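**Student:** sequence? don't have it. structure:
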């Protein structure tokens, strides 16, 4: 087992490993739905809130999915919108909007739409109008079957979010996480709101460190099913997977390069955890640098030229940066004596990580150009931060009221969501990329 014995630091990865133990697992690939949905609780509001009304959509019902309800829930979860009641109004899609009436109700924006059914296919049309400027901002038409209706609603919410805020929405993206139950471990993926969970892998032994390929088609992760840590890559559409790193000692902490052609990994084949790169198929192993102490948890910068990583080379666990080609590492974090699990924002300007302050593990954010730090969460045990692909939110695991949950915070810490499940411990989250 790899630990930072000099400082008492045991990284996120190794704490999970120690808790899980090792042993022969019975792993089974699965693509069926999971039994437990994640429940969402929201607290706080954004610094700016846009007042919007979402009218009921006219036309056919789409079974169990209410398109406007999903849109309302998405916008509410962002903390950046204030929902104005539409009073149960169902407006014809092509109706003339009385801008003044809706503005008088307090709605600067109004979304309306229709759902038409033809056999098993649905056509969803929507419009977004600006009641203040008395103009139409957006319109779109989507088609799909019943199982696709929720995704269509998320896509509409994404369009509304982007048209009003100027930032691409993430409601139609997905998340990955590990669920631990009394029967073992499950690697699951779900919609960003925690709905529609699907099991990618079941195992009696620990699964850790899932990470999405840049195109969202694959997951890399560490599994202990063979009695030791092995890095696998799994194609989500087919459930096919292959081991890409099974060297002597620990194989851990996979991180995809921005173009998906390489991964950075951590190996202890020479006795101490060090960072290597490999091709995405596991070939062409190359050591990045040589350090007398532990280097772990690499993450590529968006330009693909550097790695951000955790090391205790300075006497305590801190975050460093090194060129992918190798060279001298530069220290990045200086606040506090314990900073681990770095993740770089999609624009390369910010860094989130786990910091220990007054005995509590919290999520912190740091501007890479100035070094200014902000604490985003309160602890006591927040771990595994992962940026949303638009950089506006951070997903992480947390212990709240004695329960293991997933949580989301806005990048200013003002808005928080809790995604909890009733029948197990949920952890090791990773937010997936944009896929369309």
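**Tutor:** Received it, and whenever you're ready, just let me know what you need. What you see is a predicted model; the values in this text were computed from it and never measured.

**Student:** going forward, measure contacts and count neighbours with C-alpha atoms only.
**Tutor:** Noted.

**Student:** and for residue 158, the neighbour number?
**Tutor:** Neighbours of residue 158 under the rule other Cα atoms under 10 Å: 21.

**Student:** just how off-centre is the longest helix belonging to the chain within its chain?
**Tutor:** Using DSSP state H to define each element, the chain has its longest helix at helix 149-165. How far helix 149-165 lies from its chain's middle: 18 Å, per Cα atoms, centre = their mean, to the nearest Å.

**Student:** got the contact list for stretch 209-222?
**Tutor:** 13, 176-177, 207-208, 229-237, 251-260, 428-435 (Cα atoms under 8 Å, 6 or more residues apart in numbering).

**Student:** please read the previous query as pertaining to stretch 427-435.
**Tutor:** 170, 173-179, 192, 208-216, 383-389, 395-398, 404-406.

**Student:** one more to weigh against that first structure:
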């Protein structure tokens, strides 16, 4: 029980070493889809004098390649640089074996304003599949590029692109006992890292609000655990739980009004509670003498999933918040299932699963309870679904360093995101930018 508690409640505090405040995550595709679709993302034209302010096509191509589903043509192999559909000689691109081609141009529209116009074509048929005109200031051109990649990805796969989303994760600088912990938010490709919280005491368990405007997290800055909610745009934060004992594992309800969290009683019992953020009303959800922790809401808010050792080893259970203390076991395959996270469509649950002596990321079919192991590490932790449900991000080890990794839900595409120095831990993928609770 002590080992279980240490791993689930305090494990993220351990094995952390430094990360430069401005270091970016470096993406390495370790395994892509064998039949990745060949596509040409032609450098966008610049409709003005001087150098273009941003390489839009470069970001689009990198996004699509990073998905593992596409194989963008190398620019040095391009025999032409069309910027509009009527300039494309499709026979040339068929010769280069590209299935699709995207062309476009960037035009200045006044002071610090730019418009990007792009078109996507089927090379074999010459059919125009989509095209849009987007605008941005200079600072927002990377985000605009991600949006173009999202449009192309959805057009060709039928799955909404998640390149415009963000991730949050924990890092720490220095070596024990002199460490500085950071909560960082970055673009999904690891670019544009921003420090949200900074402390000489551990930070852990970040959780996105449903609208993506706030993060809940645990801080030990007062020498004891407390849960804070921080608004990203303003930096304003408030302490919402600092009760005696453990305050851990915050999880937002789908409507953004309630946090599920883990608290310990005076007798040391660890249970799941819900906290109404407006009224501060606390409701106990579990009553077993075992360790109940790491809650996660179902997408409709009618269930709370959590892990518990009440059966002798960590397994996933569910409880109806309207009927506390009536928990039902969910996982039965394997001796260790922890850290439940529900897919956006509610059909799968990601867990940390003990696989032949290794802690790995697996998905459990909610209907059939069947288990499929996705990752291949020895100490994989903290799974989190992308908002389109196509990919999971998690924490793992690479040559003794803590890194982040992603794996597609079919296991065919894998990549790592390592900081330029030090370790990173506890990733959580944010919602779509336009999601409303």
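**Tutor:** That came in fine, so what should we check first? These numbers come from a predicted model, not from an experiment.

**Student:** which strands or helices does the longest helix of structure 1 pack on?
**Tutor:** helix 67-78, strand 121-130, strand 135-145 (3 or more Cα pairs under 8 Å, 6 or more residues apart in numbering; DSSP states H and E).

**Student:** ok, 7 Å please
**Tutor:** Applying 3 or more Cα pairs under 7 Å, 6 or more residues apart in numbering; DSSP states H and E, we find helix 149-165 of structure 1 packed against helix 67-78.

**Student:** now the helix it packs on: which residue numbers in structure 2?
**Tutor:** Under TM-score structural alignment, the match for helix 67-78 of structure 1 in structure 2 covers residues 56-67.

**Student:** nearest residue to the equivalent of residue 387 of structure 1 over in structure 2 other than its sequence neighbours?
**Tutor:** Superposed on structure 2 with TM-score structural alignment, residue 387 of structure 1 falls opposite residue 385. Sequence neighbours aside, residue 392 is the residue nearest to residue 385 of structure 2 in space, at 4.5 Å (criterion: Cα to Cα, 6 or more residues apart in numbering).

**Student:** count of neighbours near that neighbour?
**Tutor:** Using other Cα under 10 Å: residue 392 of structure 2 sits among 30 other residues.

**Student:** SS state for it?
**Tutor:** strand (DSSP: H, G, I helix; E, B strand; the rest coil).

**Student:** residues contacting it?
**Tutor:** Applying Cα atoms under 7 Å, 6 or more residues apart in numbering to residue 392 of structure 2 gives the contacts 383, 384, 385, 386, 406, 407, 408, 409.

**Student:** out of the residues you listed, which are inside strands?
**Tutor:** The members of the contacts of residue 392 of structure 2 that map onto strands under DSSP state E are 383, 384, 385, 406, 407, 408.

**Student:** which residue, other than its chain neighbours, is closest to whatever residue of structure 2 lines up with residue 218 of structure 1?
**Tutor:** If you follow residue 218 of structure 1 across to structure 2 using TM-score structural alignment, you land on residue 214. Nearest non-adjacent residue to residue 214 of structure 2, counting by Cα to Cα, 6+ apart: residue 231, 4.4 Å away.

**Student:** the one you found -> structure 1?
**Tutor:** Aligned partner of residue 231 of structure 2 by TM-score structural alignment: residue 235.

**Student:** is that match in contact with residue 242, as I believe?
**Tutor:** No: between residue 235 of structure 1 and residue 242 there is no contact under Cα atoms under 7 Å: 9.1 Å.

**Student:** higher neighbour count, the two?
**Tutor:** The neighbour comparison of residue 235 of structure 1 against residue 242 (other Cα under 10 Å) goes to residue 235, with 16 against 13.

**Student:** OK, contacts around the more buried one?
**Tutor:** Applying Cα under 7 Å, 6+ apart, the residues contacting residue 235 of structure 1 are 217, 218, 219, 241.

**Student:** and for residue 304 of structure 2?
**Tutor:** By Cα under 7 Å, 6+ apart, the neighbours of residue 304 of structure 2 are 295, 296, 297, 298, 318, 319, 320, 321.

**Student:** ok, the third one - how many residues close by?
**Tutor:** This means residue 297 of structure 2. Neighbour number of residue 297 of structure 2 under other Cα under 10 Å is 24.

**Student:** map it across to structure 1 for me.
**Tutor:** Using TM-score structural alignment, the partner of residue 297 of structure 2 in structure 1 is residue 300.

**Student:** quick one, strands of the stretch 301-437 of structure 2?
**Tutor:** 304-308, 315-319, 328-329, 337-342, 348-355, 358-365, 371-373, 381-385, 391-398, 401-408, 414-419, 424-429 (DSSP state E, counting those that start in this stretch).

**Student:** so stretch 314-321 of structure 1 aligns onto which residues of structure 2?
**Tutor:** Residue span in structure 2 matched to stretch 314-321 of structure 1, by TM-score structural alignment: 311-318.
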